[in-house]
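Chemist: Turn this into a model:
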Amino acid sequence: MSKSEGLSCRSNDGNESFRNTRINTQISKSVATIRKKKKQDKPIFTYIDLFAGIGGFHSAADALGGECLFASEIDGDAKTAYEANYGIKPFGDITQIDAKEIPDHDILLAGFPCQPFSIIGNRLGFDDIRGTLFFEIARILKKKKPPIFVLENVKQLSTHNKGHTLATIISKLEQLGYKTSWKVLNALDYGVPQKRERTIIVGFKDHSINFEFPQKIKRKTLEQILEDEDDIDAKHFASETIVSKRIATHKSKHEVAIWHENKSGNISSYPYSCALRAGASYNYLLVNGRRRLTPRELLRLQGFPDSFKIVCNDSQTRKQAGNAVPVSMVKEVLKQVLYAASKTER
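Modeler: Okay, here's the model as predicted:
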């Protein structure tokens, strides 16, 4: 672990010295508290969780023996849920954290937003990524040099700006000394009944490591993730008038299905859910045309265990689930990461 020397946020304000010391102390206390709470003397690996949301990466990594040393998330409600479930209060705006104050770690995990880069070209510096949230990942990788990183983004990253955005990201990661691989994976192929395609980028400092993305695994059925309707609050059900209209319009081929009703009123149905979206999923995803998905069902569709505590209101929980990293999918990726790294160590 790196020794803290006082957080130097990017400001020349004379009042920053007190703030720097305070945040530095908070980080040190946070790491000490995390280690004290852990039952295991030595984790299999340590990691940091950037743009953490409600901890999709955290849930997957902890299940594999990882120990989170630092987390960052800017949304207040997501931070509340994260702390309630993992006992770690994420730090806020990552742009205000000096990379040298982040603890040394084995794996950097980050689900970051897709943003365009303003300058076309493959420059040797960081000027063409400055001002984006990927820049924050790059500057931490540059300073901390963790052996491994795993990044998650939307499927469209692979084609964004005619492929230039992803090409720029890969170029910068390689300039930082990482052997990098990427692939679009679908959560539907990794344990959950949700069609959610995501771009996954994996990198290793050790170029001798041969990494392969995970093979598909059997997924849970909708029946396995849906709650007993006798236990579901009436507020999630549509009126009989609306249900009758839907059923008259659409005949599903599946006994248990998620109906997708678009803005035009057209309905399609599948034995799985289409991708959850922050806030919107509640309105257009319907269980057998009769009711909306509950917060617990939305979390299950992302692979969160039922032990995950719901501490925010329904609206916020729906938003959090829609923004989350698919736990079961990134867990399979991390398994492969650990396997590839262990083969090299033998």
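Chemist: contacts, neighbours, all on C-alpha from now
Modeler: Fine.
Chemist: What segments of the stretch 101-250 of the chain are strands?
Modeler: Taking DSSP state E, counting those that start in this stretch as the criterion, the stretch 101-250 of the chain carries its strands at 107-111, 148-154, 179-186, 194-195, 197-204.
Chemist: quick check, distance from the fourth one to the centre of its chain.
Modeler: What it means is strand 194-195. Mean C-alpha position of strand 194-195 versus that of the full chain (CA atoms, centre = their mean, to the nearest Å) differs by 15 Å.
Chemist: So which other helices or strands are in contact with that strand?
Modeler: For strand 194-195, the elements it packs on are strand 273-274, judged by 3 or more CA pairs under 8 Å, 6 or more residues apart in numbering; DSSP states H and E.
Chemist: Please repeat the previous calculation with a cut-off of 10 Å.
Modeler: On a contact count with 3 or more CA pairs under 10 Å, 6 or more residues apart in numbering; DSSP states H and E, strand 194-195 meets strand 179-186, strand 273-274, helix 295-301.
Chemist: what's the answer for the first one, then?
Modeler: Using 3+ CA pairs under 10 Å, 6+ apart as the contact definition, the elements that strand 107-111 packs against are strand 45-50, helix 56-63, strand 66-71, helix 133-144, strand 148-154, strand 197-204.
Chemist: Now show me the structure for the sequence below, then we'll compare the two:
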Amino acid sequence: MIFNKGELFSGPGGLSLGAQSAEVISPTGELFRVQHRWANDYDPAACETFRHNICPDNPESVIEGDVRALDIESLPPIDAFSFGFPCNDYSNVGEKKGFNGDFGPLYTYGVKVLNIHRPLWFIAENVGGLESANEGEAFIKILSDLEQAGYNITPHLYKFHEYGVPQARQRIIIVGIRKDLGLQFRVPKPTHGPGNYRTSKHALEDPPIPANATNQEYTNHQSKVIEMLTHIPPGENAWYDGLPEHLRLNVKKTKISQIYKRLHPDKPAYTVTGSGGGGTHMYHYAVPRALTNRERARLQTFPDKYEFLGGKEAVRKQIGMAVPPMGAKVIVEAILKTFARVPYNSIEAKWTFDNTKEEITLVKNRVREESIGYVVK
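Modeler: The predicted structure is shown next:
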């Protein structure tokens, strides 16, 4: 079975790349996979990157523009849908305006797609801060709207480093399967843990980045920044106690931990971000410099052949805002197994949602070693 997928807030295509990489063979020999049908994003450079890598033979399928002006009813029919609705107003970094911000209500356009096009399944993605936005009311409202659109929903906080991504990145992923299908998605069991996490050194050096790789521009640093970085050990930041006095930053307010923080070669990287001024560009563990965009893309599990289009800062933004393709592949593969009736190990989702009471119940994570990845009513 081939699922034709539409996507809102598609960014540079990380989720779509992961989805297209997932394939499952059913017990009867049928191939289950996903293919691109259409996508929308307001960022011109991200749209160009998506077209260039995901659908070079069908560039008109990527619709550039504000989702609020999109004619959703006229979009081609789809079997699957994904939307990483903007996280600006839910992030733990910033003012956390939730529904009161400019971006908070944009998830409703994803709900509109579900109500109009009725795809068989969907994936919704956002930052972990969504759970606490508007004192938790935003999360409940979003889950309620998705469930009322006619879907069995499974919300979970995915820690991507537990699935082979060389980066400590946590995101809330909500998977929904249409209720009339009689299927229930289960969270795939993590594949990595202490002792076998993929490290930043593994990501950047195994194999080495080719000399002709794209998006490999280096940052021109001031001599003082280079000197400071030489005194900061791997895993430490600008607030390291051993930093000479003349290199210390004069900051009186909150000291953000990622300022001039160097990667640790033996640990997953800290979270790749798409914005921020000096000191927030991520810094190499062995060389006193900021990472290149290609190195950031490696930490996000994009292959070297995936070329990002646009200026240097536009590319940085695209990479930081993207869903790691490897993480997306794990989730989509579990969805395909659910439809193909292929068993897989799973764990309890972090949350269960009872829409009759409009409340979220926290569930302790525990591995279900013998579970099968679907439930037929």
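Chemist: Most tightly packed of the helices and strands packed on strand 194-195 of structure 1?
Modeler: helix 295-301 (a mean of 24; mean count of other CA atoms under 10 Å).
Chemist: nearest residue to the counterpart of G55 of structure 1 in structure 2 other than its sequence neighbours?
Modeler: Superposed on structure 2 with TM-score structural alignment, G55 of structure 1 falls opposite G13. Spatial nearest neighbour of G13 of structure 2, chain neighbours left out: F50 (5.2 Å); criterion: CA to CA, 6 or more residues apart in numbering.
Chemist: helix, strand or coil for the spatially most central residue of structure 2?
Modeler: Taking CA atoms, centre = their mean, the centroid of structure 2 lies closest to V323, which sits 2.5 Å from it. In three-state terms, and counting by DSSP: H, G, I helix; E, B strand; the rest coil, V323 of structure 2 is coil.
Chemist: do you know how far the alignment partner in structure 1 of it is from I258 of structure 1?
Modeler: Alignment note: V323 of structure 2 maps to V325 in structure 1; criterion TM-score structural alignment. Taking CA to CA, to the nearest Å as the measure, V325 of structure 1 falls 21 Å from I258 of structure 1.
Chemist: now R300 of structure 1
Modeler: R300 of structure 1 sits at a distance of 14 Å from I258 of structure 1 (criterion: CA to CA).
Chemist: which stretches of the stretch 151-300 of structure 1 form helices?
Modeler: For the stretch 151-300 of structure 1, the helices defined by DSSP state H, counting those that start in this stretch cover 164-175, 222-225, 240-249, 281-284, 295-301.
Chemist: Quick one, which of those helices gets closest to K155 of structure 1.
Modeler: Checking the helices of the stretch 151-300 of structure 1 against K155 of structure 1 by CA to CA gives helix 164-175 as the closest, at 10.8 Å.
Chemist: equivalent range in structure 2 for the closest one?
Modeler: Mapped onto structure 2 with TM-score structural alignment as the criterion, helix 164-175 of structure 1 occupies residues 137-148.
Chemist: That stretch vs structure 1, mean deviation?
Modeler: Compared with structure 1 after fitting, stretch 137-148 of structure 2 has a mean deviation of 0.7 Å; criterion: mean CA distance after the TM-score superposition for structure 1.
Chemist: May I see the buried residues of that stretch?
Modeler: Within stretch 137-148 of structure 2, the residues scored as buried using 16 or more other CA atoms under 10 Å are 137-140, 142-147.
Chemist: What is the burial count for the equivalent of I225 of structure 1 over in structure 2?
Modeler: In structure 2, the residue paired with I225 of structure 1 is A203, using TM-score structural alignment. When counting by other CA atoms under 10 Å, one arrives at 24 neighbours for A203 of structure 2.
Chemist: what's the answer for S30 of structure 1, then?
Modeler: Counted by other CA under 10 Å, the residues lying close to S30 of structure 1 total 20.
Chemist: Checking the spatially closest residue to it that is not a sequence neighbour next. Helix, strand or coil?
Modeler: Spatial nearest neighbour of S30 of structure 1, chain neighbours left out: I88 (7.4 Å); criterion: CA to CA, 6+ apart. With three-state DSSP as the basis, I88 of structure 1 sits in coil.
Chemist: hang on, isn't I88 of structure 1 packed against E73?
Modeler: No: counting by CA atoms under 10 Å, I88 of structure 1 stays clear of E73, with 11.4 Å between them.
Chemist: Could you pull out the residues contacting both of these two?
Modeler: Jointly contacting I88 of structure 1 and E73 under the rule CA atoms under 10 Å, 6 or more residues apart in numbering are 79, 82.
Chemist: What are the neighbouring residues in contact with the counterpart of R294 of structure 2 in structure 1?
Modeler: Under the alignment by TM-score structural alignment, R294 of structure 2 pairs with R296 in structure 1. Residues near R296 of structure 1 by CA under 10 Å, 6+ apart: 225-227, 304-306, 308-310, 314, 317-318, 321.
Chemist: can you tell me which of these are in helices?
Modeler: Counting by DSSP state H, the contacts of R296 of structure 1 place 225, 314, 317-318, 321 in helices.
Chemist: So which of these wins on neighbours?
Modeler: Going by other CA under 10 Å, A321 tops these with 29 neighbours.
Chemist: which residues touch the residue nearest to it when sequence neighbours are not counted?
Modeler: What sits nearest to A321 of structure 1 in space, not counting adjacent residues and going by CA to CA, 6+ apart, is L299, at 5.6 Å. Contacts for L299 of structure 1 were tallied using CA under 10 Å, 6+ apart; they are 56, 225, 276, 293, 305-306, 308, 310, 317-318, 320-322, 324, 326-327.
Chemist: Quick check on those: which are buried?
Modeler: The neighbour count (16+ other CA under 10 Å) marks 56, 225, 276, 293, 308, 310, 317-318, 320-322, 324, 326-327 as buried among these.
Chemist: so which of those comes closest to L286 of structure 1?
Modeler: L286 of structure 1 lies nearest to L293 out of those, by CA to CA, at 6.5 Å.
Chemist: surely the closest one meets N283?
Modeler: Yes: in this structure L293 of structure 1 lies within contact range of N283 using CA under 10 Å: 9.1 Å.
Chemist: quick revisit: give me whichever of the strands of the stretch 101-250 of structure 1 is most buried.
Modeler: Compared across those, strand 107-111 shows the largest average neighbour count, a mean of 25 (mean count of other CA under 10 Å).
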